[in-house]
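Participant: give me a 3D structure for the following:
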Amino acid sequence: MAHLTLLAGDGTSRRADLVDTSGFERPTAPLRSRIAYAAAHVVPHTHADNTPGQPADIDWDATLAFRRNVYSWGLGVADAMDTAQRNMGLDAAATRELITRSAQVAREEGGSVVVGVNTDHIADERISIDQVIDAYLEQLHFTEEQGAGPVLMASRHLARAAESAEDYRRVYRAVLSQATTPVVLHWLGTAFDPQLQGYFGADDWQTASAVLREIIEDNVDRVAGVKMSLLDAASEVSVRERLPEGVRMFTGDDFNYVGLIGGADVPDAPQPPRDPSAAQQHSDALLGAFAALTPVASAAIQALDAGDAARYLDILAPTEELSRQVFAAPTFYYKTGVAFLAWLNGHQPAFQMVGGLHSARSLPHLSRIVELANDAKAFERPELAAERWHAMLRLNGLDA
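Facilitator: Down below sits the predicted model:
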């Protein structure tokens, strides 16, 4: 039987059997029970100057092929967001080209794509509230012109400029008033970006979520949903149960998604207490984890479509420990694990990332990802994954 060599933090190694993952099949019809977006990463050219501070030099063939693979499993793509290294290597010019190209691929594949709208093309660190509005609108209009669904991302500029919750209400009111298609609002926690401290005008989620709900309620016809990425399942359920009718909750909780997505349909999944009278009894998904777990995520939702809660749990529950490893502190380096798994699964020719971010995790950390991915059946081509991982160990002077 084929094996994997695993590396511990003290330098010792051991072997594990390679798990067969041939049981997952692509769906033959659209997924029905949940809307699920995989937040996709970008692949740079291997020969590019992939060092900190350099402009992104994207391998478009590999980057777009990854998105086509996501669509083939029935999931949608969330693009040009933090998983694509916004604010961590993906510059403004590359972001615009990514949105244009990704929207075109979505049209060709008949897939659903949403993309990030931010203010990060403005080089100045500090700008006024009016300038924040203008920057948001510039990206919003560009996104709508490309035919992609907008995700209004949390803005570092707004976090710096806002002096009160009213400043957040003002900005979102002004931007949403000019949206021509319903948008998804994105609440990104400080684990993902420490510069977003106090977003929506408060440090505690209870106060901040009240402001978020006010923004949604005042613009309910222009908001399709909200993506919460606080890594706090109780806060997500609390907000979800209070959303207006027609506004979806898209979980961005890469620690607790199994129970949040399963909801009332999967009562045996770990999840916070729910109000059984609430209109929304589950979350949909917009997850970086699903870019690393696309076939597994698809198979789990297919099980929900078939009304098989037990199979949903059997498939998806083992992936949560893997996701927690990928998103371990410092959480904002999770993109390294996503790209690493894409390389192991044959979706890119080399383990390279823009901005040199492929060096952001240690070999023992990556080894634990390998171990958990094997256990969770997340290797699409197990033998290739083992071959590439062992070559990486040998390159670093270790026996495999």
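Participant: going forward, measure contacts between C-alpha atoms and count neighbours the same way
Facilitator: OK.
Participant: helices of the stretch 151-300 of the chain, residue ranges please.
Facilitator: Along the stretch 151-300 of the chain, the segments classed as helices by DSSP state H, counting those that start in this stretch run 156-161, 165-176, 205-218, 233-240, 257-262, 289-292, 294-305.
Participant: residues making contact with the second one?
Facilitator: Counting by CA atoms under 8 Å, 6 or more residues apart in numbering, helix 165-176 makes contact with 129, 132-133, 136-137, 158, 162, 183, 200-202, 211, 215, 218-219, 222, all of which sit outside it.
Participant: change it to 7 Å
Facilitator: When contacts are defined by CA atoms under 7 Å, 6 or more residues apart in numbering, helix 165-176 is touched by residues I133, Y136, L137, A162, F200, G201, V211, I215, R222.
Participant: would you tell me which one of the helices of the stretch 151-300 of the chain is buried the most?
Facilitator: Stretch with highest mean neighbour count among those: helix 289-292 (a mean of 28; mean count of other CA atoms under 10 Å).
Participant: my read: H3 touches L18, true?
Facilitator: Yes. Between H3 and L18 there is a contact at 4.9 Å, judged by CA atoms under 7 Å.
Participant: also this sequence, please, to line up against the first:
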Amino acid sequence: MSIRLPSADGGLRVHEPCTDPLRPLTFPPARSRRFYSAAHVVADPTATRAGTGTGTGPVVDWEATLAFRHRLWAQGLGVAEAMDTAQRGMGLDWPAAAELIRRSAADALAAGGRIVCGAGTDQLPRGEHTLAVIIAAYEEQLAHVEACGAPAVLMASRALAGAARGPEDYLEVYGRLLRQSARPVVLHWLGPMFDPELAGYWGHHGLDEATEVFLKIIAEYPDKVDGVKVSLLEADREVDLRRRLPATVRCYTGDDYHYPELIAGDGQHASDALLGIFDPIAPLAARAAAALDRGDSAGFRALLDPTVGLSRHLFAPPTRYYKTGVVLLAWLAGYQDHFAMVGGLESARSLLHLATAYAQADLLGLFPDPARAEDRMRSLLALHGVAS
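Facilitator: Presented below is the predicted three-dimensional model:
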């Protein structure tokens, strides 16, 4: 069988589906690095939010969402919960995120899986806020994450980016939070390619100056920082930053363009990982982690390097819409029953983009049942009037 897919020239091209997909494997948690997959949420397209009767607000299919997390844990990957990949600030509001954190943290404890959870300020309405209000919002979410028994990721805040007058305001806010955190946290530096409202974070538009502020915060509270997650898509900057971190502070790469080389390291330093791309490529990420644990660095690169093309495609500008491709691939792989997202984000990418994602993922063997993936892709094409 073959399927005809849209091509960049406006025509159709023939794709021959994979005949040798990756078989499911289970692994213990990785030892040589910490591997976290930022995980997507599965929407319930037939439900309305309780008490509204209007269908407004995100509705999560909890059973399917948690089942996907158990699949990640079974493969030895940790889960980074309620992060950007879960549509924080792009469809998933704080009440839903809080419930997601509560449920996932409890399941992680029961399953023996690693988890970290995002704490931010997205319960605040749009508009101007004082630093005191922003700190209180962060404190509420940090307290919730810690009460659920999970380590926190202090996510970058749109409200803080809008309110801060300069680096001193970031030092004040993060200092307050770190002084009171019950356990070490991960600091998240999310670049404006992921969220344009975060431009100028740390009080500077220049990355050199911003890096100095970031490092100053870490230097003042090294015992309260487990690690930093850097999502700037600049490998050289991450390499320089991780060399300057205290020895006890990890660098979790969030670079979905250069992750194989950054995780492999340069012989002196290496990055751990907290990546959105690990959601769709989990079977290969898990195998690569196992290779690294065996000391097989060549095997690690042989497994992970071929996934970079798919990752760069999914995270192509506008990068913040990468979640659409992630959910598409979960549907095609059979991990959920539909291609619908909270907030209607399934419409954020073109049919050409989605068809290319399907073909690249299929060539990597990521669909356990290639025939089912092909049938589902045909149905999506037909919905758009394309005879495949």
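Participant: so what number do they get for TM-score?
Facilitator: With the length set by TM-score structural alignment, normalised by the length of the second structure, the two chains reach a TM-score of 0.95; 384 aligned residues with a CA RMSD of 1.7 Å.
Participant: out of the contacts of helix 165-176 of the first structure, which comes closest to H358 of the first structure?
Facilitator: When those are compared for distance to H358 of the first structure (CA to CA), Y136 comes out closest, at 30.0 Å.
Participant: what about the closest one, which SS state?
Facilitator: helix (DSSP: H, G, I helix; E, B strand; the rest coil).
Participant: can you tell me how far it is from A174 of the first structure?
Facilitator: When distances are taken as CA to CA, to the nearest Å, Y136 of the first structure and A174 of the first structure turn out to be 10 Å apart.
Participant: likewise G263 of the first structure?
Facilitator: Using CA to CA, we find G263 of the first structure at a distance of 34 Å from A174 of the first structure.
Participant: just D308 of the first structure next, same as before
Facilitator: 44 Å.
Participant: just G397 of the first structure next, same as before
Facilitator: According to CA to CA, G397 of the first structure and A174 of the first structure sit 57 Å apart.
Participant: the stretch 1-150 of the second structure: strands as residue ranges?
Facilitator: 3-6, 12-15, 35-38, 78-81, 115-119 (DSSP state E, counting those that start in this stretch).
Participant: out of those, which gets nearest to L381 of the second structure?
Facilitator: The closest of the strands of the stretch 1-150 of the second structure to L381 of the second structure is strand 3-6. By CA to CA, the value is 8.1 Å.
Participant: buried stuff in that closest one?
Facilitator: Within strand 3-6 of the second structure, the residues scored as buried using 16 or more other CA atoms under 10 Å are I3, R4, L5, P6.
Participant: now do the contacts for the last one.
Facilitator: What it means is P6 of the second structure. Residues touching P6 of the second structure, when contacts are defined by CA under 7 Å, 6+ apart, comprise L12, R13, L352, A355.
Participant: re the thing from before, may I see the PyMOL selection of the buried members of the contacts of helix 165-176 of the first structure?
Facilitator: For anyone working in PyMOL, the buried entries among these, judged by 16+ other CA under 10 Å, can be selected with:
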select buried, resi 133+136+137+162+200+201+211+215+222
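Participant: distance to T143 of the first structure added to the contacts of helix 165-176 of the first structure, as JSON lines?
Facilitator: JSON lines is the format used below for the contacts of helix 165-176 of the first structure (distance: CA to CA, whole Å):
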{"residue": "I133", "distance to T143 of the first structure": "15"}
{"residue": "Y136", "distance to T143 of the first structure": "11"}
{"residue": "L137", "distance to T143 of the first structure": "10"}
{"residue": "A162", "distance to T143 of the first structure": "25"}
{"residue": "F200", "distance to T143 of the first structure": "24"}
{"residue": "G201", "distance to T143 of the first structure": "27"}
{"residue": "V211", "distance to T143 of the first structure": "26"}
{"residue": "I215", "distance to T143 of the first structure": "21"}
{"residue": "R222", "distance to T143 of the first structure": "15"}
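Participant: closest to P44 of the first structure out of the contacts of helix 165-176 of the first structure?
Facilitator: Where the contacts of helix 165-176 of the first structure are concerned, and distances follow CA to CA, P44 of the first structure has its nearest neighbour in Y136, at 26.7 Å.
Participant: and that closest one, what's its match in the second structure?
Facilitator: Mapped onto the second structure by TM-score structural alignment, Y136 of the first structure lines up with Y138.
Participant: which residues touch the closest residue to R31 of the second structure other than its chain neighbours?
Facilitator: Leaving out its chain neighbours, the residue that sits closest to R31 of the second structure by CA to CA, 6 or more residues apart in numbering is D293, at 6.1 Å. D293 of the second structure sits next to A30, R31, S32 when contact means CA under 7 Å, 6+ apart.
Participant: and N219 of the first structure, what's its match in the second structure?
Facilitator: Using TM-score structural alignment, N219 of the first structure pairs with Y221 in the second structure.
Participant: if anything else comes up later, I'll come back, but that's it for now.
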